[in-house]
Each structure stands twice: as structure tokens, then as C-alpha cells.
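>>> I'd like to go over a predicted model; first the sequence, then the structure.
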Amino acid sequence: MIRTAILLAAGAGVRFWPYNVVRNKCAFPIANVPAIRRLSDDLAALGVTRQVVVVGAGEASIRAALRGAAAEIVFARQARPDGTAAAALLGAASIDDDLLVVAGDIVTDRANLAALRDRFERDRPLAAALVQPLGAESSLDWLIPFVDNGVLHGVEGHSRDGDRRFCGVYAFRPEALPFLRDNPALVRVGVGGMPPVDAEIVQSLQMMVDEGERVATVDAPGFHVDLDKPWHILEANARVIDAMAAALDGDRIDPTARVHDGADIRGRLILGPGAEIGNRAVVEGDLWLGAGAKALNGAIIQGRAVVGRETVLRDYCLIGAHSSLGARGIYGHGAEFSGVALDTVYCYHYCEIWGVVGMAVDFGAATVCGNLRFDDRATVWRINGRPEIPTTAANAAYFGDFCRTGVNAIIMPGRRLGAYSICGPGVILRDDLPDRAMVMVEQQVTTRPWGPERYGW
């Protein structure tokens, strides 16, 4: 059986901005667990307990995310971002067994990892790859496999055709490593395509096919999301919370947790030590409430939600379904929040936020996200200068780490605020705000004499 995996976590993640500024995107939390930690633990549960993690940009965040993991972990540093094939080869330098290679920025069902491993161990091809139907996504955005009856016949980057995409999960026999070593650093593309100079694993698979080797493919039986761009965070978070709910078999309430008789509970409760649900709180779905977290005085949780330790929901705040809130946050009177928030987010009162919020963000009172356009269309984004229309959450707002807003700030659909930025009071933010920038409104004031004489006295 495969006992070794290489986790690839060296990329800069520039398409993930603004959440790649203070961390590697593989360390971004989904349902309050870093993506790469979730992968590592799932692999360990499948018996893949030897793990080599290839790091580069944001190495410290990856090491912190994996601290205390169940697997035996070794780190290998990729000095230059030369591509996934080069990273995999670096990780495999001292390995002479079958191995898995897994992109660290994916959120995938454990069943997908098991299905690929089982097919590889049963049929013994030179290599195997996990693939997934495209659905609503465009083939122009992904590395595309051409498959016939579970066997790979070709690869094309950003193809005009194809009905599947690679998922970033592969299995290799040791004899496959020379194909990684001899990768030409140019993935095959269609006429008119312009590939970057990058050694992609999928091109090594193409080389195997060209030389008559058998490469198996496995359609992912469970959910799978690639954390490539910011809107994928919301998609991955919802998929994971639904999977967590499907695995529940009842309430799990710590003996020190408290639930008030006046609370309205309509879902299953997973309450950590010292967690509390107070009077008039409304819980309309399954709720994971971390240690010391509280839902008090009429807080409303509209559906399944994950709330981190010591976070407080109170005074008739409204938390949307499939929301994930980090640790030590405050959501207070009249605040409405739906989406993903990391640790120490303050949404004290009279806010309306839908989207993704980084660490230690402070919302001024009455900050509002305009998430619906007058034409009811999705917002066109620019990712590295290229126009794209997200398949989900195009009109959500995306707040980078350590940013803040002033009172009455309005964030227009699909806008991003960079890390360490400030959107000042009364600003209507129509364009993305760069990192380390502050935008303010200059008010024109007119002062005139006025008094009772104006009324004829």
C-alpha cells in the first residue's frame, strides 16, 4: 500500500489575492482548519503517514498549519518556483516506493484520495490521476485530460475542448520519476496558446502516454474544490460544512457547555468546553460552537455554521447559512454576516457583509456590501489583468487581512480590499483597493449665517 505522499505548497498563489499576502494559500482555513492540514490528516487516516511537504513562499504559515499533525512530516524547500513537476521531484529525492503527489491548495473529499489510491494499487499503472467533470467551469481555465474508459490519452493546457479537469492528485510508481526529471517545462497547448515556462506534472503524464506507458484516471466520487481564486473559498467552505453535517449522528455537547431553555434549536449541536447558547438565540441548522464561544440574547444562525473558540454572537445579529467564523470574533447588535471570516473579526453593529474576511478585520458601524447589481448580472473580475466571471460569488466582497472600514463605508459588488488597507468613512468603493492603501472621502462644507431672523423675527 502507498505509505508516502508529497504535498506541494511552494507556489506564490498570486491569483488568490488578497489572501496570499500574509500566508501561503495552502494554509488558508476552510471551516476553521487550514486546507493543507485537512489534507494531511485525511491522508494519515488512509494510512499515508509519511509526508514530504515542499515549501517556498509563505513557508512559516505552512509549518504552523501542520504543527501537531498526525503524520510524520519532513519539509523540503523549493528555492525557485519551477513548477509542480520540479517540486514533486524534489520531494521524491529520497523515496523509492510508490507515492502520492497532492497539491496542497485543494479541498477534497477523503473518498477521492481513497479512490485514486485503490485504483492505482489494484491496476498498477505507471501513474494515475484524479479528474473531475468541469460542470459550469470553462475548460479554458484548467489543465484538461482527455480520457477513454479510465485511461489517459492526452493532455492540453487551457484547452478549448474537454469535459474534465485534473484535480492535482496523482499516484506514481518509482519508475515514473524520470518523466518528472525530464519534463520540458512547457505544457502542451492548442494552436494559439501561450504556456508559461513551468514544469507541470500533467506534461510528464503526456510524456508517459507518448512513450506507450499506461496512465489511469479516476473520476472523483466526492466533492473537490481547487483554491485557485478567492471565490473558491466560499464554495469549498460550503462543501466541507455539508460533509461535516453528513457525518454527524447526533449532538455532541461538552458537559461544561450550556444551552438555555429559551433558545430555539432546530439542528444538531456540537458544543466545545464552556460554549453557551443563551436565551432567545435561534439556531436553524447544525451548529459547531468552539470552546468558550457564545450565541447570546437573540443571536440568529440561519443554517449550518461553524463558529470558532471564544467568538461571541449576540444582540440579534444574523449569521447566514454555511458561514464559518474564526476564533475570538465579535458579531453584535444588528450585524448581518454571511460567508467566511478568519480570527478576530469585529462586526459590532449595523453591518451587512457577505463574502470572505481575513484576519483581524474591524468593520465600522453601518458598513454595507452591495452584493446585487441593478442589472442582476455577475461582476466581471480581473485576475492578473485577465477578465473573468466567477462561477459563484462574483458579487461577494473580499476583505484582506488586517484591513478595516470606517462608518457607513459601502463596498460595491465583487470588490477586493488588500491586506493592511483602510476604506474610510462614507467611501463608496467601486474599484479594488491595493495592499497598504487608504482611501478617504473629502467632504465639501459650506457654512452660512443662520438664525431666528431667517424666520421673520
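Thanks, I have the structure now.

>>> going forward, measure contacts and count neighbours with C-alpha atoms only.
Will do.

>>> which one's the longest strand in the chain?
Secondary structure of the chain read by DSSP state E shows that its longest strand is strand 164-172.

>>> quick one: buried residues of whichever helix or strand comes after that one?
Per DSSP states H and E, the first helix or strand lying C-terminal to strand 164-172 is helix 177-181. Within helix 177-181, the residues scored as buried using 16 or more other CA atoms under 10 Å are 177, 179-180.

>>> can I get those residues in JSON lines including distance to A263?
Compiled in JSON lines, those are given as follows (distance: CA to CA, whole Å):
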{"residue": "L177", "distance to A263": "59"}
{"residue": "F179", "distance to A263": "61"}
{"residue": "L180", "distance to A263": "58"}
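
>>> one more structure, for comparison:
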Amino acid sequence: MNTAVILAAGNGRKMWPYSVTKAKPALPVAGKPVISHLIDQLTDEHVGHIIAVIRADHSSVRSILAAYKQITVVTVSSSSGTAESLEAALEHVEEENFALFYGDLYLTPKRMAEWLQACRKTKASACLLTGPYGAEMPQETIGAALGKNGRVANIVAHPRPHYVSERVIGAFLLDKEDICEGLKQQPGLMTNVPTGVMPPDEGMIEQALQHLIENGNYVKNYSIADGFVDLDKPWDIMKANHTAVCDITASLTASNVPASSTLDKTADVRGYVVMGENSHIGKYVRINGNAVIGSNTVIDHGVAIDGPAVIGDNCSITHFAKIAGNSSIGSRNRIGHCAEFSGVSFPNVSFIHYGEVFGVVGEATDIAAGVTIGMARFDDTLQVQTVAGRKEFPDQFGNAVFFGDFVRTGIMSMFMPGVKIGARSVVGSGVCVEQDVASETLLYQKQTLIEKPWGAYKYGW
């Protein structure tokens, strides 16, 4: 098996505010677009023919793929579901068996290698990559009911928990002839749903696979326990980066400081550190765990990095800034003067002069002096989120704050747990944000002032 198809033409509407400027496959995970992780891992595992299906208006993905000359890019004007995207790719598939990935899926390299090894040994019409649900609600996913002898007995969309045993992750091994037959039978929407569930008009690969199951074809699963994240909603960016940072830093077995980079003798590094070219870790910096640091990056003047971290190229982190463990800092970030950050920052973020931020900070966003984020509710319960008009109850990171791309904040602005700030918006000085802010919005407060006479006479003169 030497062929893989990556479907990257979805609309990503549940990923707002990041979907305004980026398609989901372009979202950064440990400083690299999620689709780049897929491509690089497939290349490392000797998959020589990679086909990517993208939408014509997804320039954010096309610009990433331009760096990969060996990839066949198939452009569709629009996509009404994964089935349609796969049909567009099939004419470029020459092998009998091929792997298929959704472009918003993050897998660790270990899990990718295991999956491809299993695929190369499998003789079946299809093999689904599946995983346990954990705290997730099956009603928000596509699940698989497992039968005897490793067969998949049923694929159900948005099932009630007792219908399924594992979730379908978004990676498949497919027999070309069999999946072509299944695609002919799928009716343009997912019909295998519980009674009362209302599917959209989107043709889905999972429905085509369900037809194969009903026709008696051998459809099996390969289960992994961890090391995967489907980037579907904003907090999944936090999950994917947390998973990637932990995996990348845990794999380090020694420090590597190139001759062009420097590590000051006063720095307290309690772990392995891998540095790019022309970088500098300066005086009294503390790194409490393993870290990967890019090229041309300066970390200096008492910075504290508490735990594993991945930091990009051309960054400046100085003057007693604090970076929490498991954080991912994008390229060209400027963090300084007692700023405290925990989470994920995209490229070209500025956060200088005090403040505390926990969450995802979009590209070229300016975090002003004194910006503060609330993390805990007074009732200590999970933060309720609203996504595409539906209430959600994230099991992790729902209390983070999500700044879209190109956002500007005013000094001393405050953000309550879980709020989302739309792309190209401005939040004025001193504003306390308690609900989501739409994209391209200016939000500022109207101040009431009281003016009275005052002077020396008030003191008896």
C-alpha cells in the first residue's frame, strides 16, 4: 500500500472563530499545520503517492501544500460531504488498496506507524481506525458497534451510547473497487442514525461503508487507546497541541544545542532541551521539563517555562515572562515583562507587560498590557459553550478563552471563562467580556463620569 488520500475540503463551521481565516487542516499543532503532520508522517512511513482534496476557496491549505511538490492536489468548487470529496480523488488512485485520512485529524507518529503497519497486513473491504470514547458524548460523533472476529457490525452517526462501543476516528483503509460500489449506494446523507436524529444533506463515507457491511463485505476495525485528536471545535486545538507537545517532548533522550546557539551557565534547565540554529537561552532562565525551541529565538532575563513546551522560530520571550507546561508558542511571538501564558499561540502574537492568558491566541493578535482571563466559574462546574447554535459541554479546555486571528485587545480588558472573540475584532480598554464577540466587531464600554468641585477649601483652608 503506497497511496494515501487526505480530505481537506470541509467547511469547518464549528471551528469558529478560527474558521473565518483558516480551514481546519491549516490549524497549527505544535507549530505546524495539522495537514503537514499527516503528510510528513506518511512520507516517513514510505507512502509515496499522496492525494489531497481541497476546496477552491481554501487558500490557507493550498499555500501549505505548495511546499510539497510530490503531492497530487485535487480542487473541488465546493463539497457537500466526504463522499463527494473521495469521489473526486478516486480517479487518481491507482492501487487496489489505499489509506484515507480526514485532513483535520492529528495522530502521533507512533499511532500513525502502528495504523499503517496494520493496514499493510489487512485483507478486507475496509478497516476503520477507532478509539474509546472516554468522557466524550457519542451523540456528537460517528460510532462503530463491534461484532465477532474483529468485524464492524454497524456504523451509526450521532448514536445513543448503548448503540456503539468505539468512535470512528477519521482514518480508513479502503479497497478501491468495494468503496466505489459503496459510494454508488450512499444516498447523499447519513441515513444510519437513531430514530429522531436529523442528519444534514451531506454524503458521507461512513454511510458508504455501512452499505458494505449490510452487503456482507468484510469491514473490520483497528483500535488505538490514545494519540489522536479530531479538530472539530475550538477547544480541540488545545487538546491536539497538548497531545503533540507531550508526545514530542517525551520522545527526547538528550539535549542538542547547535554551535550557533548559546545556553547561559546561569540557566536552570531541568530536562532535555533541543534548540534550533542561532537561538539563545539567557540569564536565570528556568526550564522545568523538556523543551523544543526553534531557530533565531531568544529566551532571556529570568523567563520561567514550567514543564514541557514547544516554542517556534524567531520568538522573543524575555523579562520574567512565564510559560505554563504543555504550551505551544507559534513563530514570531513576542512575550515579555511578567506576562503569563498557558495554551496555544499562533504566529506573530504580541503579549507584553503583565497579564494572564489561558487559551488559544490567533494569528497576529495583540494582547495588551494587563489583560486578564478568568479560568474558573464560581460554581466550579464545566463551562457551557455554544457552537453553531448548539450548547456544548466540553470535558477539557472549555474554560479557556479563544481569540480569533487579527484581534486587538485594550489595556486591562478582562475575559470570563470560555468566551470566544471573533476574527478582526477589537475589545476596548477595561471591558469585561462575558459572552462571545462576533467577528469584525468593535466592543467598548460607555463610561459614566461624575464631576464635582474640589480644592484646598475641603481641608479647612
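That came in fine, so what should we check first? Predicted model only: the values in this text are computed from it and were never measured.

>>> follow-up on the earlier one: which part of the second structure lines up with the longest strand of the first structure?
Under TM-score structural alignment, strand 164-172 of the first structure corresponds to residues 166-174 of the second structure.

>>> mind listing what's buried in that stretch?
Buried residues in stretch 166-174 of the second structure (16+ other CA under 10 Å): 166-174.

>>> go through the residues you listed and say which is closest to A56 of the second structure.
For those, the residue nearest A56 of the second structure by CA to CA is G170; the value is 22.4 Å.

>>> ok, the closest one touching Y106?
No: with contact defined as CA atoms under 8 Å, G170 of the second structure does not reach Y106; the gap is 9.7 Å.

>>> shared neighbours of these two, anything?
Common neighbours of G170 of the second structure and Y106, counting by CA atoms under 8 Å, 6 or more residues apart in numbering, are D230.

>>> still on that earlier bit, how distant is the longest strand of the first structure from the center of its chain?
Relative to its chain's centre, strand 164-172 of the first structure lies at 19 Å (CA atoms, centre = their mean, to the nearest Å).

>>> have a look at how far, on average, it is from the second structure.
With mean CA distance after the TM-score superposition for the first structure, strand 164-172 of the first structure departs from the second structure by a mean of 0.7 Å once superposed.

>>> what's that strand packed up against?
strand 99-103, helix 110-123, strand 127-133, strand 143-148 (3 or more CA pairs under 8 Å, 6 or more residues apart in numbering; DSSP states H and E).

>>> which of the residues in the third one are buried?
The neighbour-count check on strand 127-133 of the first structure (16+ other CA under 10 Å) flags 127-132 as buried.

>>> can you pick out the most distant pair from those?
Greatest spatial distance among the buried residues of strand 127-133 of the first structure (CA to CA): A127 and Q132, at 16.9 Å.

>>> on that earlier part again, any chance of TSV for the buried residues of strand 127-133 of the first structure, columns distance to V356 of the first structure?
Converted to TSV, the buried residues of strand 127-133 of the first structure look like this (distance: CA to CA, whole Å):
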residue	distance to V356 of the first structure
A127	37
A128	35
A129	31
L130	28
V131	28
Q132	25
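
>>> scan the first structure for its longest helix.
Among all segments of the first structure classified by DSSP state H, the helix with the greatest residue count is helix 231-246.

>>> neighbouring contacts of stretch 153-163 of the first structure?
The contact list for stretch 153-163 of the first structure, computed with CA under 8 Å, 6+ apart, reads 133-135, 139-147, 187-190, 193, 195, 202-203, 205-206, 209.
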